[in-house]
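Enquirer: Okay, predicted coordinates and the sequence, questions at the end:
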Amino acid sequence: MSYISSRETQDVSRHDEDSEDAPPAYQLETSIENVPALDYLGLADDGRISIDLNSREADLGVQLASTKESRTSWNIRLNIVIQIVGSRGDVQPFFALGQELLKYGHRVRLATQDAFAPFVRDAGLEFFSIGGDPKELMAYMVKNPGLIPSMTSLREGDVQRKRTMIAEMLHGCWDSCIELDPISDRPFVADAIIANPPSFAHIHCAQALGVPLHLMFTMPWSTTGTFPHPLANILINGSSINSAIVNRVSYAVVDWMTWRGLSDIINNFRSSLDLEPVTATIGTSFIEQLRVPFTYCWSPSLIPKPSDWGPHIDVCGFFFRETTSYESPLYITKFLSGGPMPIYIGLGSIVVKESARLTSILLEAVRSCGIRAIISRGWRKLGTGIANSQDILFIDDCPHEWLFQHVSAVVHHGGAGTAACGLRNGRPTTIIPFFGDQPFWGSMVAAAGAGPLPLPQRMLIAETLAKAIAFCLTDATQSAAANMAKSMSTENGVEAAVRSFHTNLPIESLCCEIILQQPATWMYTTSNTSIQLSTTAARILLDQHVVEPKELRLHKTSPTHIQNRRRDPVTSVTAWGASTTMGLTKAATGMIYEPINEIIKARKPLSDSAPSQTSITTTTKAAGALARNFGRFNMYAFKGATLDLTLAAAEGFRAVPKLYGEQVPSHGEVMDWKSGGVVAGKNLTPGIADGVSDLSVKPFEDAKKEGALGFAKGIGKGTVGFTSKTASAILGLVAYPGQGICKSLRDLAKTGTKKAITSRRIEEGEWLLRNDTTDERIQFKS
């Protein structure tokens, strides 16, 4: 089996499809005579590995090394799902990103709410609905601009509706990773995930699939001391507290409140994916602990990358779509040419109740300035019933990229995309923030001198808006906006973001070792060989009976391990107590509530024509619910009181040396019963040896630094070190193997998600072979 060409040269680089020099398409030769040997590596007599430099494996190594050195090209074609939740302004920048990814041969699916389906498909991308209603979401955000919902929202049930919507979208995001294309029925399994943080499902989907995750967003979401979290309203009021500390704390507070509101929904979602629950101690920070790659799509000219962000975080520039030809409606063209250049006013997808009052304020401000204006009606149809005039024009949808070239200033709600488009065109900007990151962008624009301070919509009156518009029309503001546009003209945020995405991919584990342009999805494993195979390669080898199904297993190109980081014995045991108590309470409540709920449901007919279920069925379901929760109660009681407590104490004692500045080496991950024993061994001998040595070493080390006082401190450290390290070592003998056994048993019992992924990968492989196109130019190394 090989892919053969009528030409001798096989060029692996990207080629123009229309180029005469491009190699012809590779055809699959069905004969099995040319199947390369899979045992390509051998051991020499002295134990060294023999490598044939003419083999495809050596060539792969050269490719991997050169890829590390220069990422100017990319040859592996991936199935990429982009999961985005938010308004149109949140979704639209990713149209440009998806279009750029298509240029590299990737297959791109944009998963978001139904309302944006036409725009996604018009951009040439595949669309997948994750459910949810963006209008309802925007209405909730306007009503509750902060993190804490208002009493009105609580009374009207808004919070529960939002939680239900988020649960729906979580499951929709998972479906977007593995379900068929809804139009073509073509199989799709994600090889990589790009997402914005509010989609929430991203890390859990990536963990279940074992694929890379890359977060991208239009607002800061990573802890920094440079500025506060955009969703936090910091009130220092002359406090002497260091502002950098306050800023960092703001991220922790927002994360904590978000987690508190959604933890049960997220853990229920994780359970549906056969993943272990995330505890409260790590639920607010595991994204940062895992150092998930993050790309921020704003201009570094406007907001430079903070110095305390690591190399896994990039600031690439705003995402703009390629300029396309647009012919404006005649009524817009006539208005633009009928007088002085107008300003633009638009609130995008913001949903407001008092649209008539807001329209009145806008019109009064414009008239008091003696200027002309184009006003976008938006989702709440501003200006309904008001006729257009020579100075005021109400419009529906119109591309900002085109329109902002023809206005003198822009007034809007502060969406990142709209702000970016205004600045790119050198237009001074007034921002009327409603919620979220909008006040943040208003402040950033004002700091750049390209507009006034933001005008919160709750305090908006015609007089203040008129002053803000007048500020935008001054020479100084116009000049600052023009300078910002000049700086941004040298940036290409979309290209930079794609480079960032490619650079952070795990190329070594991602690449198929037979068909180099395809990602590895299977691992072929025998007693002496392991080879990464793509979906197509695996399917071909199976059909040719070169490999057996039992020799293949799903390959995780980027495994995710969420670890419960312990700080000390007290907090770890306290967290164990809270978690165990919550589990026991939930199970005990379930023993009463769920059987009663089954009885209540049984009394309600399924439909007008369908009778209620029989008493036997009802009794069976009620008994099943009782038994299920009784089992959970016993599990929490036994496992919680033995293994979980021992593990919490072992990890807590192990973390104690961090409190006085000592580095605690990693003992590895507990993945199954085998690794549990390994970790216990790694924790035992060094733990006891280090604990004993601390009694004598620490006093003399500290005495050299601080004399007698240091000697006393050293005795204290040595005593604490001996106690904590030996305690962790001894407890770990039970805790880590027990944890490994539990994980192994869980893996044996929880196989639904793994079976679903396996089934989808098989479907994908069969589809690819049936529909193999000759213009793919897949390269096979033989």
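Expert: Arrived safely.
Enquirer: Please make it C-alpha for all contacts and neighbour counts, starting now.
Expert: Noted.
Enquirer: And the longest helix seen in the chain, what does it pack against?
Expert: In the chain, taking DSSP state H as the definition, the longest helix is helix 673-749. In terms of contacts (3 or more C-alpha pairs under 8 Å, 6 or more residues apart in numbering; DSSP states H and E), helix 673-749 is packed against helix 645-655.
Enquirer: Next secondary structure element downstream of the longest helix of the chain?
Expert: helix 752-770 (DSSP states H and E).
Enquirer: for that following helix, packing partners?
Expert: By 3+ C-alpha pairs under 8 Å, 6+ apart, helix 752-770 packs against helix 535-543.
Enquirer: ok, back up a step: the inter-axis angle of the longest helix of the chain versus helix 645-655?
Expert: Angle of helix 673-749 versus helix 645-655, following axes from the mean of the first three to the mean of the last three C-alpha atoms, to 10 degrees, is 140 degrees.
Enquirer: okay, pairing it with this:
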Amino acid sequence: MRILIATAGSRGDVAPFTGLGVRLRAAGHQVAVATHDTFAESVRAAGLEFRPLPVDPRAELASAEGRRLLRAGSGPGAVLQLLRLGRRFMPALGDGIADATALGTDLLLTTSTTSALGQVAAEAAGIPSIGLYLQPLAPTREFAPAVTGTRSLGRSGNLLAGHAVQAATDQLFVPAVRGLRRRLGLPPLGIARARRNHPVLHGFSPLVVPRPADWRPRLEVAGYWWPADRPDWQPPARLLDFLATGPPPVFVGFGSLVVPDAERLTATVLAAARAARVRLLLQSGWSGLAAEDSDSVLTVGDTPHDWLFPRTAAVVHHAGAGTTAAALRSGTPAVPVPAQLDAPFWSARLARLGVSPGPVPLRGLTPARLATSLRLTLDDPRYRTRARAVATALAAEDGAAKVLAAVERVSANS
């Protein structure tokens, strides 16, 4: 079966699907990934076909609209700013998904950022589609909407808020969906109606987010999908030397988060490390963290988290879905520094699991607050003990197997 995975967003929205694609290919399927040009190399390195989608996500996040999204953080204001940021490039993204599908596809796998448009492309091509989501986005009574960053509003309040956020988020796609349906010669059909019976598998562990009891049928929690291995990657000598010449360092990296003042953020982190008396591994990422190398500080570029995190004392990160998963997989305690959208949700989950003392939000980040959280994380052995127990449990799960089973059911009915 010719399978196309269409995903859009940051590295964390792409990396899990490289590993999933490898599993699908090993099962005998032809697999292509449609995403942004900036991720072409990682897709091809996994042995998968790359099909381009428009938009440079880093440039969008660095734009004036992207900076306003960062300032909005989470909650209704962030959802509104997301609408403003995304609406202008959604038509081009829809055209890109349709064009990628037309290159030869028997099954389309879509993510939360491509599902509304991907369902249109799949309908036009006469093929089935399955959603693969990294966040729990369907309304539920059991927790407040993940992208709002709010605490529980009570069972009724959570459900009402979930429907409100879903309706607002749909508005991000409505003009592009209408235009794409016209272009492809399809009759009008609303996003909510198209979603009604669409199957969705969620790429996180039920240990982290159990499946809500009030979700509709065909919404399932599969387990994590891990990025593809990089067999040709070797750690640079300077990194091996740094790790060997002292106690395990604290990792600090904010992944695909684009910040307006990288120097100020770096200075805050360095001051916190000095106050907490820890060695530091800075990962530059899209945040642009960088410091002069020394016996206590090393700046690194893109480094596989599954190799690096187990060699650290703690992981300070932006609480994106992908980095949260990688930290849990490593058995290393975490200090989340949430900034926007679903990051507060994942931060709260880390605290609930007992692998973190709680978040230090980026908006209120100071050297003193970060240093205090670091010392609490490192001095209380319960966080590391619990982190190792969670990692052991995750190692026994196989989220990709549930996707394979769903694909085989589609193949059998084709």
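Expert: Yep, it's here. Note that the coordinates shown come from a computational prediction; the quantities given were computed from them, not determined experimentally.
Enquirer: just to revisit the earlier point, what range in structure 2 matches the longest helix of structure 1?
Expert: Under TM-score structural alignment, helix 673-749 of structure 1 has no counterpart anywhere in structure 2.
Enquirer: Would you agree residue 227 of structure 2 is in contact with residue 16?
Expert: Yes. Under the criterion of C-alpha atoms under 8 Å, residue 227 of structure 2 makes contact with residue 16 at 4.4 Å.
Enquirer: Who has more neighbours out of the two?
Expert: residue 227 (23 against 19; other C-alpha atoms under 10 Å).
Enquirer: which residue ranges form the helices in the stretch 51-200 of structure 2?
Expert: 57-62, 64-72, 76-87, 90-102, 115-125, 155-183, 191-195 (DSSP state H, counting those that start in this stretch).
Enquirer: Would you format those helices as JSON lines with distance to residue 320 of structure 2 and mean neighbour count included?
Expert: Formatted as JSON lines, the helices of the stretch 51-200 of structure 2 follow (distance: least, C-alpha to C-alpha, whole Å; neighbours: other C-alpha atoms under 10 Å):
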{"stretch": "helix 57-62", "distance to residue 320 of structure 2": "15", "mean neighbour count": "17"}
{"stretch": "helix 64-72", "distance to residue 320 of structure 2": "13", "mean neighbour count": "19"}
{"stretch": "helix 76-87", "distance to residue 320 of structure 2": "15", "mean neighbour count": "18"}
{"stretch": "helix 90-102", "distance to residue 320 of structure 2": "22", "mean neighbour count": "22"}
{"stretch": "helix 115-125", "distance to residue 320 of structure 2": "20", "mean neighbour count": "24"}
{"stretch": "helix 155-183", "distance to residue 320 of structure 2": "19", "mean neighbour count": "18"}
{"stretch": "helix 191-195", "distance to residue 320 of structure 2": "25", "mean neighbour count": "13"}
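Enquirer: And those helices: which comes nearest residue 335 of structure 2?
Expert: Closest to residue 335 of structure 2 of those is helix 64-72 (C-alpha to C-alpha; 19.4 Å).
Enquirer: That closest one packs against which elements?
Expert: Secondary-structure packing of helix 64-72 of structure 2 (3+ C-alpha pairs under 8 Å, 6+ apart): helix 76-87.
Enquirer: relative to helix 155-183, how tilted is the helix it packs on?
Expert: 10 degrees.
Enquirer: Name the residues that touch helix 76-87 of structure 2?
Expert: By C-alpha atoms under 8 Å, 6 or more residues apart in numbering, the residues outside helix 76-87 of structure 2 that reach it are 60, 65-66, 68-69, 72, 147-148, 165, 168-169, 171-173, 175-176, 340-341.
Enquirer: Tell me the residue in structure 2 aligned with residue 408 of structure 1.
Expert: Checking with TM-score structural alignment, residue 408 of structure 1 has residue 313 as its match.
Enquirer: any idea how far its match is from residue 111 of structure 2?
Expert: 33 Å (C-alpha to C-alpha, to the nearest Å).
Enquirer: higher neighbour count, the two?
Expert: It is residue 111, of residue 313 of structure 2 and residue 111, that has more neighbours when counted by other C-alpha under 10 Å, with 25 against 21.
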